[in-house]
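Visitor: mind looking at a prediction? Sequence and model below.
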Amino acid sequence: MKRRIKSLLFLTIAILIITINASADLGIEDRVQSYLIGDFDSGRVLESYNIDKPLQAASVSKLMTYLVVKDAVKEGKLNLNDRVTVTLEIEAVGGSSLNLLEGEVLTVDELLAGLMVVSGNDAAYALAVKTAGSEKAFTDLMNAKAQELELKSSKFYNSSGLQEGANQNTMSTEDIFKLSRHIIEKYPEVLEYSKIKILNMPKRNFTGESTIPLVGEIPGVDGLKTGFTEEAGYCLVSTIDARKSPQSGEFRLITIVMGTADISERSELSKFLINYGLENYGMRTIIDDKAPYSEVTINSAVNPRVPLYPTESYRILTPKAKRYVYKSEINDGLKAPISVGEKVGTMTLSSEGEDIITVDLIVKHDVEQANLFTRIIRAIENTFRTIATMIRQ
């Protein structure tokens, strides 16, 4: 049996701003179709609005195109140096463009740069045909990959995100977050494209500006992808390495805005989400395995007051104002001797009435048994204390 020791263990982490939760109203809900702030490392959604609804993804779809091509390269089915000859069908693809012309020959690597830097729809189509033989076969790969990643609200009809009649690529904002996180984790070199402000291809007399905003404007922002069609509105997936920001946090955020009215609003709201995340969230060691979180009196021990330590640390990105409570359960009948590392109880971390994690409590030093005389004296003292307490009651 165990007894609950509740008193004196309500240790709180008090950091004074405001308490935040993932359903907070940030005041921009009427200016977007959806938004999200997410923690890259844990995959936790920190702040969000309307993230489950499938939305027109526009060129944000190219993130999946990039992933499928990179996976094919990793699996040896494709090589970055493979040459692709531009066909009339590729040249005819509309919208944002790498200005590919029939008969030109580019490498897969060059087409990936055109895909990610200038968001070339023609580059997407060329990569799709090279990878799978046809765009239809490629979109089958895109949808299969979406199922593999459990992107439950994603459906792809082409590699670029262009609308085709009644058909259009759709993704939920939550799916976009999962996909972006997966790509950065698996292929971190994707962030290298964001460093390219102007894509120059001198041999084909092409110069194109990057479509990725905020890079260089906000310290630490290093990606990732834009999207736009008349129906989808203006969309942007951004990511920031907070270690390179003035706030200097040890985390990476991914922010998403979907369906803003224009480019300037897209940038404005993306900046807002980034700054909100940096200002209101921070990495915290909520449980430290090097610090005692409880103490128990063991009368049979040489030193009766025995500190107890958690077996593991717990460090998370959390609202700076969030308060945590620690509650321990100590095993009944503890007696010396107790060996180093022996489990003597558990500690539960909770916040706002919800249990978050439970870890074992151990001793970090041998608890040696006191000699017989000391134990007898302590037993007598405890008996008198108990009697005195009963008299006072």
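Guide: Done, it's in. Please read all numbers here as calculations on a predicted model, not as lab measurements.

Visitor: CA only for contacts and neighbour counts going forward, please
Guide: Noted.

Visitor: where do the helices sit along this protein?
Guide: Remark: helices assigned in the chain by DSSP state H are 62-74, 88-91, 108-117, 121-132, 135-148, 173-186, 263-280, 372-392.

Visitor: out of those, flag the one nearest Gln33.
Guide: Relative to Gln33, the nearest member of those by Cα to Cα is helix 173-186, separated by 9.5 Å.

Visitor: the closest one - contacts with which helices or strands?
Guide: Helix 173-186 sits against strand 34-39, helix 62-74, strand 252-260, with contacts defined as 3 or more Cα pairs under 8 Å, 6 or more residues apart in numbering; DSSP states H and E.

Visitor: could you give the angle of the shortest one to helix 263-280?
Guide: This means strand 34-39. For strand 34-39 against helix 263-280, the angle by axes from the mean of the first three to the mean of the last three Cα atoms, to 10 degrees is 40 degrees.

Visitor: can you list contacts of strand 34-39?
Guide: 44-51, 173-174, 177, 251-259, 273-274, 277, 317 (Cα atoms under 8 Å, 6 or more residues apart in numbering).

Visitor: now do the buried residues in it.
Guide: Across strand 34-39, burial judged by 16 or more other Cα atoms under 10 Å covers 34-39.

Visitor: quick check, Ser210 in contact with Leu199.
Guide: Yes - assessed by Cα atoms under 8 Å, Ser210 is found in contact with Leu199 at 7.0 Å.

Visitor: common neighbours of those two, please.
Guide: 117-118.

Visitor: tell me the buried residues within the contacts of strand 34-39.
Guide: Neighbour-count burial (16+ other Cα under 10 Å) is assigned, among the contacts of strand 34-39, to 45-51, 173-174, 177, 251-259, 273-274, 277, 317.

Visitor: one step back: reformat the helices of the chain as JSON lines; add distance to Ile286.
Guide: Shown next, in JSON lines, are these (distance: least, Cα to Cα, whole Å):
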{"stretch": "helix 62-74", "distance to Ile286": "35"}
{"stretch": "helix 88-91", "distance to Ile286": "54"}
{"stretch": "helix 108-117", "distance to Ile286": "39"}
{"stretch": "helix 121-132", "distance to Ile286": "45"}
{"stretch": "helix 135-148", "distance to Ile286": "34"}
{"stretch": "helix 173-186", "distance to Ile286": "24"}
{"stretch": "helix 263-280", "distance to Ile286": "16"}
{"stretch": "helix 372-392", "distance to Ile286": "36"}
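
Visitor: please compare the first structure with the one that follows:
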Amino acid sequence: MKKTLTKFLLLLFICTLFFTNITIENVHAVPLLEAQGVVLMDGKSGEILYSQNADVQYEPASITKVMTAIVVLENTNLDDKVTIGTNPPLVDGSAIGIREGEVYTIEELLIAMLLESANDCAEALAEFVSGSNAEFGKLMTERAKELGCTNSVFKNPSGLHEEGHLTTANDMAKIMRFALNFDDFNRISRIISYQYVNHPYSDGTEKWATNRNNCYVDWSQWYYENLYCGKTGWTPEANHTYVATAVKDDEVLVASFLNAYNKDTQYTSVGELFNWGFDNFNSVKLFNKGDIVGEYQISDNTSIPLLTNKDIYYTLSANEEQNITTAFNYADKDYSESSIKKGDVLFDATLIVNGEKYTTLELLSGLDREYTTKIKIENTINKYASNKIIISIILILILSLCIYIYIRKRKLNKRRDFIRKKYNLDI
């Protein structure tokens, strides 16, 4: 009986290892997680450090608002004025209490949406950008696909339950990582409280937005000291959801959690997963944006330096040696007859790290090069100069022309002498 039990437990352990996707080897065991869909990502390199049902679709609830904020920030200015329409004040769920006809700035609405998870403000922003929830949802979905989020469909800006409004832990980690590029998103997400001085409630009491991020505010039982910013979510259909970024010792991690049933276990596991990531991984910067990584020989006497278009990081496990080899692969193109400006994209390249495809990037021109008539003539000469047959033909033609001119001139001279002698003329 004991042998049978031992074999069963061993088999169960092996199956657990097989079905749990940890993308980098030689790390300590991941903590117990409440959420069904989980991704832990290196915020610098974009590498997935841990995943669980990463590409299974779940409802995102209010973490939808991270994607909403991205679309709004890309299509508006913070000081744009928004007049509240009929529908936003009537929205279900959490709200800040905006009223029809009131005028808010984009920034004021974003603050309430990200801090209080205000659905009324999310809908007001959507109407301002696209005219309706449905059209804004299409814009969100399209933009998410451009970010590489191929398993997400957004139907509304708030995350309220709606048939087909789905995402994945992998997609939400990508979305959160991209949101870090927006200074205004980071700043607003980290506000503790904000008073709407010009917009008190109808009874005259002060209107405030207070940060509800359970792992960010220090009065919460789930406070995590390394948390940088994040967004919570919950609906009866989605259960608890969460997406966040943590920073420690110049390391940046992004985590997403979908479909967690128990709130206490969910938010306790956030700090545990981030700590696990910080303890077991670190990122190495391979290239700075603008580094020269090669040269393009555009002519015999001219070469153009090739520059990286972005910072590139690589993730190592904590005990892994930094023996890193890199190479760039790209299809050759002929720019010999082109004018080029510094910063122009010359090649779409693949970075090879330790013999394996790692990421794609653009290689940019490191200088200006004007294609002039003089260069065109030089290129033509150089082009034909490399072909011995053509050179031989040209030389034969030139020699033949010289011989023809010489013979023709001799004949003319003889004829002139003949006429002069015959008629005794002084020619």
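Guide: Perfect, thanks for sending it. Since the structure is predicted, the reported quantities are computational estimates derived from the model, not experimental observations.

Visitor: deepest-packed of the helices of the first structure, please.
Guide: helix 121-132 (a mean of 25; mean count of other Cα atoms under 10 Å).

Visitor: what about the closest residue to Phe347 of the second structure other than its chain neighbours, which SS state?
Guide: In space, and not counting its chain neighbours, Phe347 of the second structure is closest to Leu363: 5.2 Å by Cα to Cα, 6 or more residues apart in numbering. Secondary structure, DSSP: H, G, I helix; E, B strand; the rest coil: Leu363 of the second structure is strand.

Visitor: what does Leu363 of the second structure align to in the first structure?
Guide: If you follow Leu363 of the second structure across to the first structure using TM-score structural alignment, you land on a gap.

Visitor: correct me, but Leu363 of the second structure touches Leu346?
Guide: Yes - taking contacts as Cα under 8 Å, Leu363 of the second structure lies within contact range of Leu346: 5.9 Å.

Visitor: so those two - more neighbours on which side?
Guide: Leu363 (27 against 20; other Cα atoms under 10 Å).

Visitor: how about the counterpart of Arg44 of the first structure in the second structure, what does it touch?
Guide: The alignment partner of Arg44 of the first structure in the second structure, by TM-score structural alignment, is Glu47. Contacts here follow Cα under 8 Å, 6+ apart; on that basis Glu47 of the second structure touches 41, 314-315.

Visitor: if I look at Glu47 of the second structure, how far off is Thr16 of the second structure?
Guide: The spacing between Glu47 of the second structure and Thr16 of the second structure, counted by Cα to Cα, to the nearest Å, is 22 Å.

Visitor: repeat for Leu115 of the second structure
Guide: Using Cα to Cα, we find Leu115 of the second structure at a distance of 38 Å from Thr16 of the second structure.

Visitor: for Ser132 of the second structure, same thing?
Guide: Taking Cα to Cα, one finds Ser132 of the second structure at 46 Å from Thr16 of the second structure.

Visitor: next one: Val91 of the second structure
Guide: According to Cα to Cα, Val91 of the second structure and Thr16 of the second structure sit 43 Å apart.

Visitor: thinking again about what came up before, so between Ser132 and Thr16 of the second structure, which is more surrounded?
Guide: For Ser132 of the second structure versus Thr16, neighbours defined as other Cα under 10 Å are more numerous around Ser132 (17 against 11).

Visitor: trace the more buried one over to the first structure, please.
Guide: In the first structure, Ser132 of the second structure lands on Ser134 (TM-score structural alignment).

Visitor: what's the closest non-adjacent residue to that match?
Guide: Of all residues beyond its chain neighbours, the one nearest Ser134 of the first structure is Ala128 (6.4 Å), with distances taken as Cα to Cα, 6+ apart.

Visitor: burial count for the spatially closest residue to Val345 of the second structure that is not a sequence neighbour?
Guide: Leaving aside its sequence neighbours, Val345 of the second structure sits nearest to Leu364 (Cα to Cα, 6+ apart; 4.5 Å). Here the number of neighbours of Leu364 of the second structure (other Cα under 10 Å) works out to 23.

Visitor: tell me how far Leu364 of the second structure lies from Ile375 of the second structure.
Guide: 22 Å.

Visitor: same deal with Arg212 of the second structure?
Guide: Separation of Arg212 of the second structure from Ile375 of the second structure (Cα to Cα): 64 Å.

Visitor: also Leu316 of the second structure?
Guide: Relative to Ile375 of the second structure, Leu316 of the second structure is positioned 48 Å away (Cα to Cα).
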